[in-house]
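K.L.:
What follows is a protein structure lacking sequence information:
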């Protein structure tokens, strides 16, 4: 079957009709690009002179101070409040004994829905370290794969504050770089605090956590930060590096390149969500996982230390929720106490009032 000829094709292609021809654009040659190169480089240098923004310097200094208070406060709270970490996965639980919820995937995701094997945790289990390359200049050339060992790795929050104009080397803003071994040493050698002192430390730590996250969120509105879509790699700068360190693609010969996207507060300051044990929960079992709350680890630690938790976290903690599924005996007793309600209606009443399923 022959293809149909379009009626306007002859008008466009004919030499007699010039008004229907598409315009031809002549792009700049290499000689013109060489002349424009000094102008482009000068424009990049002028853009670099606009940073750091003066209005964000006090915010960056406040972030450094609150980060130091947060690390010291969490390390003090761990002397009195135990923390348990799973041996095979990143799950943690704040308490003397771990929960019995079957959410462990085992070593390298080889098994799923297993019971956790708990060991003693440390500071890095609550405050997850996120590191990035320390740049000499914000608008320097992109780091290649062969240059990955030429740059120092520092915490991403410190790198963001350094680019924002606050220097961690200052004596007034000296931020300690805590490690897991140092936290474990402080746990064994620390003394128990009084309940009043423990409450004050927990409240100050919780306030530092809120100020730190709000300050980082403000800095992210001004300074560009990238995060890999497939892994937790973070780069503070206008463009990500080219170090092939992402191991999500199995078809790569060794390691793959990162897929960069805009970072958020949770990428630089991970909240580390944990199961929260409320006063009505005797122990956390696998059957009642739908009824338990999940909150950030710092929030749960400070609340067990006596800090006042803001009301915005009540929906996450499920303070007024049920401790587990209700048995048939409890349903019958509720139906007897309410003679106007039938047994079938009591089930719907439980679901509407307390969110209890069958």
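P.N.:
All right, it came through fine. Fair warning: this is a prediction, and the values are worked out from it, not measured in the lab. Numbering: from 1, shown residues only.
K.L.:
CA atoms for contacts and neighbours, from now on please.
P.N.:
Noted.
K.L.:
could you pull out the helices for the protein?
P.N.:
Applying DSSP state H to the chain gives helices spanning 9-13, 30-49, 57-77, 123-126, 156-163, 180-189, 195-220, 265-268, 297-304, 314-317, 328-337, 343-354.
K.L.:
Show the end-to-end separation of stretch 87-103, please.
P.N.:
Criterion Cα to Cα, to the nearest Å; first-to-last residue distance in stretch 87-103 is 13 Å.
K.L.:
Pull out the buried residues from it.
P.N.:
Using 16 or more other Cα atoms under 10 Å as the burial criterion, the residues of stretch 87-103 that qualify are 87-89, 91-94, 98-101.
K.L.:
what about the helices of the chain, which gets the closest to residue 172?
P.N.:
Nearest of these to residue 172, taken as Cα to Cα: helix 57-77 at 8.5 Å.
K.L.:
Now tell me what touches the closest one from outside.
P.N.:
Residues outside helix 57-77 that contact it (Cα atoms under 8 Å, 6 or more residues apart in numbering): 123, 158, 161-162, 164-166, 168, 173-176, 178, 183, 186-187, 198, 201-202, 204-206, 208-209, 211-212, 215-216, 218-219, 298, 301-302, 305.
K.L.:
Check it against this one:
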């Protein structure tokens, strides 16, 4: 080897040895460290200021994140498989897996249903006072007199419009959206709806179906109420109870501390209220519905498709082949079911926060200074309700956006 190349190789090795003495693990895990930093590095379009706002999917082929890590789900499946081998036949004891109701959640189900009706009643009056705008080409919603100028439209031919929105008047379902699911008459005995039954089974809002399975009785949606737990034989549910009467008063199953609770829905509470009082009542109902739904979902399973907004309340997802999202051809139209969150049952529809309804429209150049909030919260705040502490950071109330002519002076 030539002297020059030999000396350079020796110098390189000496430098490597010095680095290895100073940082012993630096050279050993260098490739892994680079890979990890590349994966966890934020995208160029992602702003850390909006870390508390759910990020939209980068593309339609991206799957929703799992609420529970996959490693924990695999461990649970292995434990259930081993327990089934040790005890093939067993009497299920814990509700609602055994077909019985959870007594302490019956009252919560009535409260969630009541809060939902109050929200819809309040929004039907607020939408006549607070202007709601909806883009004609995408699902963007804005609360204000004039639509914002932020170029975030993803609808058809948005490139020709430079991603600007085309606004029209919005309605209540643009502010809050309740996706529908199939109603299960027997959530344990027949937990799945097959494809040929899709036109025969009724559909209703998923949050209402959650309340029905948790103990709410509705005349138009009958359901089977058991008085004895079911058995599990090699993973299959076997019911030895003779069906005599499906109408059981669930108030008898409520815990003693909530027996005296009035579950009747009196929508006259929204009559004769001022605009500010109506907004406060609607906002309180929003938090009551969200917190109650989270409590019920801790015990009652809810599934959502990983690629589309489809939701099914029950132990398993249905088998209706109506998925039209990415990669549905490889699944033959079947949904890729996974664990759902509360916002899969209630579409909050995040909107930009407007400090002054009568001011200038939001500028695209200043979008990094604006905050966001669920459309229900934004509408109630614009109607006079105080800003909730949970959304103060998200709405960026502590940030003063500069004027348009001062943008070049801000670093």
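P.N.:
Structure received. All of these numbers come straight from a predicted model, not from anything done at the bench.
K.L.:
Could you save the helices of structure 1 as a markdown table and add columns showing distance to residue 135 of structure 1?
P.N.:
Formatted as a markdown table, the helices of structure 1 follow (distance: least, Cα to Cα, whole Å):
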| stretch | distance to residue 135 of structure 1 |
| --- | --- |
| helix 9-13 | 55 |
| helix 30-49 | 13 |
| helix 57-77 | 17 |
| helix 123-126 | 25 |
| helix 156-163 | 8 |
| helix 180-189 | 26 |
| helix 195-220 | 17 |
| helix 265-268 | 17 |
| helix 297-304 | 30 |
| helix 314-317 | 38 |
| helix 328-337 | 63 |
| helix 343-354 | 53 |
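K.L.:
As JSON lines, those with mean neighbour count and distance to residue 107 of structure 1 would be great.
P.N.:
Converted to JSON lines, the helices of structure 1 look like this (neighbours: other Cα atoms under 10 Å; distance: least, Cα to Cα, whole Å):
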{"stretch": "helix 9-13", "mean neighbour count": "13", "distance to residue 107 of structure 1": "65"}
{"stretch": "helix 30-49", "mean neighbour count": "11", "distance to residue 107 of structure 1": "46"}
{"stretch": "helix 57-77", "mean neighbour count": "21", "distance to residue 107 of structure 1": "28"}
{"stretch": "helix 123-126", "mean neighbour count": "19", "distance to residue 107 of structure 1": "17"}
{"stretch": "helix 156-163", "mean neighbour count": "23", "distance to residue 107 of structure 1": "28"}
{"stretch": "helix 180-189", "mean neighbour count": "14", "distance to residue 107 of structure 1": "21"}
{"stretch": "helix 195-220", "mean neighbour count": "19", "distance to residue 107 of structure 1": "31"}
{"stretch": "helix 265-268", "mean neighbour count": "19", "distance to residue 107 of structure 1": "24"}
{"stretch": "helix 297-304", "mean neighbour count": "22", "distance to residue 107 of structure 1": "23"}
{"stretch": "helix 314-317", "mean neighbour count": "15", "distance to residue 107 of structure 1": "29"}
{"stretch": "helix 328-337", "mean neighbour count": "13", "distance to residue 107 of structure 1": "39"}
{"stretch": "helix 343-354", "mean neighbour count": "14", "distance to residue 107 of structure 1": "38"}
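K.L.:
among the ones you listed, which is nearest residue 136 of structure 1?
P.N.:
helix 156-163 (9.6 Å).
K.L.:
circling back: tell me which two of the buried residues of stretch 87-103 of structure 1 sit farthest apart.
P.N.:
88 and 94 (17.0 Å).
K.L.:
What separation do you get for the aligned partner of residue 123 of structure 1 in structure 2 and residue 82 of structure 2?
P.N.:
Under the alignment by TM-score structural alignment, residue 123 of structure 1 pairs with residue 172 in structure 2. Per Cα to Cα, residue 172 of structure 2 is found 49 Å from residue 82 of structure 2.
K.L.:
Report the contact partners of the closest residue to residue 115 of structure 1 other than its chain neighbours.
P.N.:
Closest residue to residue 115 of structure 1 apart from its sequence neighbours, by Cα to Cα, 6 or more residues apart in numbering: residue 102 at 4.5 Å. Listed by Cα under 8 Å, 6+ apart, the contact partners of residue 102 of structure 1 are 113-116, 286.
K.L.:
again, only using 6 Å
P.N.:
Listed by Cα atoms under 6 Å, 6 or more residues apart in numbering, the contact set of residue 102 of structure 1 reads 113-115, 286.
K.L.:
Dump the residues you listed to JSON lines, plus distance to residue 226 of structure 1.
P.N.:
Converted to JSON lines, those look like this (distance: Cα to Cα, whole Å):
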{"residue": "113", "distance to residue 226 of structure 1": "33"}
{"residue": "114", "distance to residue 226 of structure 1": "35"}
{"residue": "115", "distance to residue 226 of structure 1": "36"}
{"residue": "286", "distance to residue 226 of structure 1": "37"}
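K.L.:
I only care about those residues that end up buried; give me the ChimeraX line for that.
P.N.:
Buried subset of the contacts of residue 102 of structure 1, written as a ChimeraX selection, criterion 16+ other Cα under 10 Å:
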select :115
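K.L.:
Filter the contacts of residue 102 of structure 1 by whether they're kept in structure 2.
P.N.:
Retained in structure 2 (both residues aligned by TM-score structural alignment, their matches' Cα atoms under 6 Å) from the contacts of residue 102 of structure 1: 114-115.
K.L.:
which of the contacts of residue 102 of structure 1 lies closest to residue 351 of structure 1?
P.N.:
Of all the contacts of residue 102 of structure 1, residue 351 of structure 1 sits closest to residue 286, with 20.3 Å by Cα to Cα.
K.L.:
For residue 240 of structure 1, find the nearest of the helices of structure 1.
P.N.:
helix 156-163 (13.3 Å).
K.L.:
Please say which position in structure 2 residue 85 of structure 1 maps to.
P.N.:
Matched across to structure 2, residue 85 of structure 1 falls on residue 134, judged by TM-score structural alignment.
K.L.:
What lines up with residue 307 of structure 2 in structure 1?
P.N.:
In structure 1, residue 307 of structure 2 lines up with residue 230, judged by TM-score structural alignment.
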